[in-house]
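# I would like the atomic coordinates for the input below:
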Amino acid sequence: RGRCAGPCRLLYDLYKDANKLDLKDKGNYYLSPADLCGIHLLRELKTIGIDSLKIEGRMKRAEYVAIVTNAYRKAIDELEGNNIDIQDLYNNLTKVFNRNFSTGYLVKGNEAKFLSTLRPDNRGVYIGKVIKQDRHFNTEILLDDELNLGDGIEIWGPKDNDNTALIVNEIRLGSGSVDKAEKGHVVTLKLSAKVNKNDLVYKNYDKALFDKALKTISEDDYKIDVDISLSLKKGEYAKLVITDDMGNCAEEMGQIKAEPAQNRPLDEATAKSKVARLGDTPFRMGNFTFSNIDNVLVPFSDLNDTRRRACKNLLEKRLNKIAPSYEELSAADFRNYKNAFLKLAPNNQDSPTKLSVFVCSIEDAQLAVKAGADIVYVGLEGISTHKKVNGRELLEVIDWAQGEGTKVIASLPKIQKPTDPNLGEDLLKLGYKEFMAGNLGALNWCRQNNIKVTADYTLNFFNPYALRYIIEKDIDRVCLSPELTLKQMAKFPDLTKAELLVHGDLILMTSQYCMLSGVLSTGEKPCQGRICRKNNYYLQDDKGFRFPVVTDAYCRFYVLNSRTLCMIEDLHKLIKLKPYALRIEAHRLKGEQLTKTISIYRQALEQINNKQKPDLLGYKKELESISNSSFTKGHYYRGVL
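Presented below is the predicted three-dimensional model:
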C-alpha cells in the first residue's frame, strides 16, 4: 500500500526514564540496520540445501541491481569451480552502496554488526585522509585507494553535519593534472568548504564501476526486433505493416490520402527515420521496406499516428497469444459471484459484542478477568515483563476464569524460529485446547493439530476476501488489521467472526535483534536482559514524539506507538458494525491502570448493548487521567497515508 516511510533511517534520541543518554560514539540512528551481505557464505548455504537466492533491489538504481546481481552470479559460478576472487566481488559490493555490511541472522554471534547507528545512508569506501588545506580550499589528500575523475567522494568532519561531498572534476598530482591517482599518491583537490587535517575521505560513487554496469543494461538489449513495411500510392492512405518474431502482423492505414509532392517526395531515408521512432514501446526496427512509386507525400503527423496505432495493435496481438484465455464475465455476474463469496454463514447467535484484552502475564490475566473481560489473551513471550509464562500456572487460571464466565487463551509468540522451544507442543501436552496465533507457521500448526485458533492482527487481514478465506479454513475468528478505516470496515458484509482493536499501545516494530543491548552493552559479553529490566526506555524523534521500547523474555525488541489508541468516543460506531469483540492491547497497562481501563470499556459496552446512552466523553477523560501517553484514533479515520 505504498512506499516505505523509512522510520528506521531516522535520527532518534534515546531516553532512560526521564534522562537523555549521550551516546555520540554510537551515533543516533538507533533503528538503522546495516546492509545484509552473504556473498562469503554461499558455499555453506548450498551445503544446507538452499537452492535460490533473493536480492533486494527495490528503490535502488538500475546500476546497483546490475552490479549486485553480477557479483552474486559470479560467486555462484565460483562454487562450480570457476576460481573467481570472492573478495574482489565483495569490494565491488562495498563500492556500489553500503551502510556497513552484516550477515544478519545467518551467522550466530555476529549481532554486534547488525545496526549501522552512525549514519543511515551510503558510507562508501575509505580511500584516504586529509593532509592539509590552504586558505583557498586547495586540499591535499593521502590516498589509500585509487581515485578517478568523475568519482564521488565525501570528507567526514568531526561533527555529524560537518561533511563535505563533491564529484571530482580535477585531480592534481605534482605539477600537473591526471585522470587517475593510485594508492600512496598525495593528490590536491579543490574543495568548496573548510576541512581539517586527518579528516577521513570516503568514495561513495565509483564512476568506472557504474559506467561498466550501465553498458550491461542498455535498454535496446531487451527490445524485440520487428520488420516494418511502408507503402505509399497516389490518392490512397499510407499502409504500414509491422511483423514480429512470433509471426504476429499489425497492419494500419493512415488517415490522410497521399498527394503528389510539390517539391520533394517522401524518400526512404526520411520515411525510415519517422517509423523507426518506436520510443518506449518494447520494439526495435529490424528490416525496413519502402515503396513510393508515385513520388507522393503524406504529413509526418499522419505517419507518426499510424506508427503508434500499429505498435499498439502488435503489442495486443503478442499479449493475446501468450495470455491465458478467460471466459467473459459481465459486470452483473461479477457482482453476484462477489456477493455470494463474501456472504458468511448466518450467525444464529445474536449475542452482544464481547470485550477481549491482551495481557503479558498471569497476574494481569487475573486482573483482567476480575475487571470484566469476556476473553483474555495471555502472551507467552512476556512482552515488557521479561518473564516466560508458566504453563501449569496458566492452566490453573484458565480453569478458574471459566468459572467466572471468562475465557483465557494462550497467545503463541509472534516470532517463532525452528531453534526456539516449541511452546505450543509443551502446552498441548498439558491439555491446552485453544490458542491465538500471530504468524502463518503457528496458524498452520494449530490447524494440523485440530486446535481451535484465533488469528491475530499481525497476520494483516485487510479485506472481506481474506476474512472469508481464513474463516473457511476453520479458523475460529480473526482480529482485523489496525490499518483499516471505519468506512472500510463498514463495507465488510459480516464481522461476526472479527475482533477490532479499540484501545492500547500498538506494536509498530518487532526485532529479533535487541537495539538496547547493541548500543548499551559494554565489553564483549551481551547484556542477557539485564539492561532493559532495570529502567524504562523510549526513543524520541525530531518532532518530539516518544516511542516506548520494550523487550520480552527472549530478548526480542519492540517499538510501541507514541500515542495510545483510544476509540471510546466512537464505541457506538464500532458496535454498530456487530463485530464479535472489541480488544484492548494492554502491553503497558498494569495494576489499577489495567483494571480501570477494562472497567470503563465494560461499563460503556453494557450501556450501549442495553440501549442506554453512555457518557463517552466523560469516559475518555477518565482514561486520559490514567494513560501513559496522549490518545490517537489510529487509522480509523485517516487510513494508511
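# could you use CA atoms for every contact and neighbour count after this?
Will do.
# could you count how many residues lie near Gly544?
By the measure other C-alpha atoms under 10 Å, the count of residues near Gly544 is 11.
# also Leu314?
Other residues close to Leu314 by other C-alpha under 10 Å number 22.
# neighbouring contacts of whichever strand or helix holds it?
In this structure, Leu314 sits in helix 300-322 according to DSSP states H and E. The contact list for helix 300-322 (C-alpha atoms under 8 Å, 6 or more residues apart in numbering) reads 238, 240-244, 246, 248-256, 274-275, 278, 281.
# are any of the residues you listed buried, and if so which?
For these, a burial check counting by 16 or more other C-alpha atoms under 10 Å picks out 238, 240-244, 248-255, 275.
# which of those lies closest to Leu560?
Distance to Leu560, by C-alpha to C-alpha, is smallest for Asp244 among these, at 56.6 Å.
# returning to what we had before: show me what the next helix-or-strand element following the helix holding Leu314 packs onto, helices and strands only.
Going down the chain from helix 300-322, the next helix or strand is helix 331-342, by DSSP H and E. Helix 331-342 sits against helix 464-472, with contacts defined as 3 or more C-alpha pairs under 8 Å, 6 or more residues apart in numbering; DSSP states H and E.
# one more to line up against the first:
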Amino acid sequence: MRNGIKREDIELLAPAGNWECLKAAVANGANAVFFGVEKFNARARAENFQMAELPEIMAFLHMYGVKGFLTFNILVFEDEMNEARKLVEACIDAGVDALIVQDLGLVKLIREISPDFPIHGSTQMTITSPEAVEFTKPFSIERVVLGRENSLKEIKVIGEKAKLPMEVFVHGALCVSYSGQCLTSEMWGGRSANRGECAQACRLPYDLIVDGVQKEMGNIAYLLSPKDLAAIELVPELIEAGVTSFKIEGRLKSPEYVANVVSKYRAAIDRYFAGQDASVSEQDIRELQQSFSRGFTHGFLEGTNNKTLLDGSFPKSRGVFLGTVKKVLKNAVLVELSSPLKRGDGIVFDAGDPTQKEEGGRVYDLLQRGKKVEGEVNSGLYEIVMGRNDVKLQRIHVGDRVWKTSDPELDKRLRKTFETEKPYRTFPLSVHVSGKLGEKLSVTWVDKMANNAVTSQSEIPLEAAVKRPLTAELLLDQLGRLGGTIYRLEAADLTVALDGEVIVPVSELNRMRREAVEQLLFLRTKPPVYQKRTVDAYADVKERGQVEKPKLTALCRSLEQVEAAAQTDVDFLYADFEFVKQYPDAVKLAHRYGKKIAIATMRIHMPDENGVLALIARSQPDAILVRNTGALHYYMARRHELGIPLIGDFSLNIANHKAVELFLDCGLEMVTPSYDLNIQQMVDLLENADASKMEVVIHQHLPMFHTEHCVYCTFLSPGTDHTNCGTPCETSRVSLRDRVGFSHPVRVDTGCRNTVYNAIDQSGAEYLSEFTKLGVGSYRIEFLEEEPERVQEVIRLYRQALRGEVSGSHVWRSLKATNQLGVTRGQLIK
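The predicted structure follows:
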C-alpha cells in the first residue's frame, strides 16, 4: 500500500483485437482486457472475435484472474435493437465482466434486461466533468472512461466530486476530436466514427488558409494529426489523481505491441508500489516507440499545450529516431546515429514528404571508417549499407532524417512471452491434509487468489505405514506436482494433521491432486451469475403526439444573423456564439422582434465551466439548447429555480427510440437526432419514437471535428494555450483546405475549442414531406457565415417547402444555384 492506495486497486487494461493479442496481454501482466465481437464495437477494422467465442474467451481470462470487458461503444440504430439485445444476453450468459457502452439508449435496454449487469461509460460518451459522471449514476454505470482531454488536475477534481471509479487512456493513438463528437468520416466517406468506421481524416494533409490566403507552412502539412499518447512517466501522478484503470489503446495493433506496452506499464505500476524510482529508462521509451509511435506526447494530462500535441510533418508511425544523413556514398549512407542500430533492423529515410514513396529497407551492414562493425552500435558516425534492391541512393539527401521502423530482435523477444506452452501465470494454493488410521485421507485445497476451496478424499482408508509413512516432505512432493497447471504449492502453504504413521498409495495422491485442480479450474472459470429478464426491445414504443403545424427554427452564429432571422416568419431562434458576453444582447434582440430564442451550451463541459452555464441562464433565454450530459445534469439540478425549458442537441448522440425516451424522461422537452443517421435510419427512429418531440436539423454546415487542439494558437501564435496566445481567433478567420480544394472553416467556442465545419452546406429538404407525414415537431436551419440576405432567403425557401408551395428538391437546387460552394443532400442520403 502507498498513500492509502493498494496495488490491487489499480487495473492495467489492455486491448485485444484477436487471440494472440489476448494472450500477449495476459502473459505480460494485464489485469483486464477489452475486446470487441464482429459487430457493435468502435473498431470495425479490427479482426475482432465472434459472439460464439464469448464463453471460451471469458473462461480463458478468468482462469488467469483477468477481467474481460466487451466494447459495445457505438451508436445502435433503431432496426438493430433486437440484435443488440441478443448480444447483451450472450454477454450475461458468458460472464463478461462489463460492457463498455456509448449509446444511452443501449444503457436503458441493458438495464431493462438486467439490473445488475456491469456497465462502463465509454469515452465515446464524452464524459469530462463531475456533472457528466453524476448524470450516469441513476443508470448504475459503475465506471466511466474520461475524455482524453482531461488534465490530471481535472481528473482529480472529477474523482473527488463524483466518487466513481475512473478509467483513463494512458497510451496509444490520440483522436484529435473529442471521442463521440467526430462526424468527419460520416460526412466525407459515409463511414461513421460513432459506428467504429473512422476513416482517419485527421491524418490527411491540409493547407492552412488565413483570411482567404494560404499560409506558408514549410513541411508542416498534417495540421490535425496528433502524436501518440505515452503517459508512462506520469504513472505516479495518475495513481495519486485517483485513476483506477490505466487503459492502453490499440485493438488494431499487433500482439508484439500489446506485449511491449503492457509489460512496460506493468513494471512502472509495480515500481510505484514497491517505492522504487518511478523514472523510465531510455531503453524502455525507445522500445515503446519501436512498437508504434508518431512521436510521443503527454497529451492534455499536464494541461493544454498546443505546441507539443502534434509534429505536423508526418501522420503515421515512424518508430525510433536514429539521426540524420551526413553524406550519401557510392554503396552506403553516412549517418550520425543517436540511437542503437544493428544488422537486420528496418529503417526509412525521411525526406520531409511522406505522401511520396520513401526509401528504406533492412540494414545489411554497418561500417565505421570502412571497417565492418559487429553487433549493436549506439551512437556516432556510421556507414549504413542496405540491400542492393532495397533503396535508390540517388533519392536520399544530406539532412534527411532516419528512423528505425522495425527491430526483429525485439519482436522475437516479445513473442517469446506469449508463444509458450507454459502457463502465463501461476497462483498459490493453500493445502491442508488430515486423517487417521482406518479413515479416508482428507485434503482441502484453497485457491487463495480466487477465494475458492475444494476438499478431496481418498477412495481407500489410511493404513499403518510399515515404511515411508506420509510426511510433510512426501506430501509436498506429490501434491505439489502442479507443473503445466496454473497452480503452485509452497512448503509454507502446506499444513499436515495426521494421527500416527499412516500411508496411502501414491497413485491415490495423484488422483486427488488432478481432481482438485479440475474442480478449482471449474470454479475459477465458472461465469458469474447476473439477473436476466427476457424483454422486447420495442415494448416501450409510445404513441406519437399530434403536430398541427411543425415549427421552423433557425440557429444563428452572429447578432447580424439573429436580427435577420428575427425579421422572418421563423418560429424560434437559437444563438450559438463564440463569445458568451453577446448572449444577453441576442436575447434582447430576438425579443425586440417578438421572437423566442434559446442559447446553446458548449459541446463540451469541463470541471471549471459551470460559470458559463450560469451565465447562459442569467441571460434569460426562452430555452437552452443542451449539448452535453454535464450541462443537462447542471440544469436539471436547478430546474425548479430556473424554470427554463431544455432542448437536447445532436451531440447527445440520440440514435434510437430508447435514447429518445431516456432523455425526455431526464427533463428535455425536445431532442435532436444524431447526425449519424441516414434517411432510412432517421425514418426508422421517427416511426418508433414520439416524433412530435423531435427536431430534425434540415440544413447546415456539418460540424465535423470538435477538438481541444486549437489551430489558431498552434499556427498563428507563439503561445501555448488561451492564457498566452494573444487571441488570434478574434482578428483572423482560419480554414483548412483539403486535397480536393474545399476550405473548411474553423471556429472557436468560449472554451477555446475548435470546430471544423464542412465547407459545403447540406440540405435534407427533399425529405420534408416524408418527415411531415411521420409527425416531426420541428425543423432546424443552421447558419455559419451567411450574410443577412442569405439567412432570410434560406428561411423563406424552407417555409415555402413546409407550406407545400415548392418541393424539397426545388429548395436545395435553388440554394445550389445561388451558393458558390454548392449544396449536398448530406447525411440524409439513402
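# which ones are touching the alignment partner in structure 1 of Val325 of structure 2?
Matched by TM-score structural alignment, Val325 of structure 2 corresponds to Val130 in structure 1. Val130 of structure 1 makes contact with 139-142, 195-201, according to C-alpha under 8 Å, 6+ apart.
# show the buried residues in those.
Buried, going by 16+ other C-alpha under 10 Å: 139-142, 195-196, 198-201, out of the contacts of Val130 of structure 1.
# ok so, going back, the contacts of helix 300-322 of structure 1 in helices, which ones?
The helices, defined by DSSP state H, take in 274-275 from the contacts of helix 300-322 of structure 1.
# among the contacts of helix 300-322 of structure 1, which are in strands?
238, 240-243, 249-256 (DSSP state E).
# so can I have CSV of those showing distance to Leu574 of structure 1?
Shown next, in CSV, are those (distance: C-alpha to C-alpha, whole Å):
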residue, distance to Leu574 of structure 1
Ala238, 65
Leu240, 62
Val241, 62
Ile242, 60
Thr243, 60
Cys249, 58
Ala250, 57
Glu251, 59
Glu252, 58
Met253, 61
Gly254, 61
Gln255, 60
Ile256, 63
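# so which of these is the closest to Lys620 of structure 1?
Nearest to Lys620 of structure 1 among these, with distances taken as C-alpha to C-alpha, is Ala250, at 67.9 Å.
# structure 2: which residue goes with the closest one?
In structure 2, Ala250 of structure 1 lands on no residue (TM-score structural alignment).
# quick one: residues contacting Ala250 of structure 1.
Contacts of Ala250 of structure 1 (C-alpha under 8 Å, 6+ apart): 241-243, 310-311, 313-314.
# and the equivalent of Glu786 of structure 2 over in structure 1, helix, strand or coil?
Taking TM-score structural alignment, the alignment pairs Glu786 of structure 2 with Leu589 from structure 1. Secondary structure state of Leu589 of structure 1, per DSSP: H, G, I helix; E, B strand; the rest coil, is coil.
# quick one: Leu589 of structure 1 and Thr564 of structure 1, what's the gap?
11 Å (C-alpha to C-alpha, to the nearest Å).
# what about Glu543 of structure 2, distance to Val580 of structure 2?
From Glu543 of structure 2 across to Val580 of structure 2, the span is 39 Å (C-alpha to C-alpha).
# which of these two has more neighbours?
Val580 (22 against 11).
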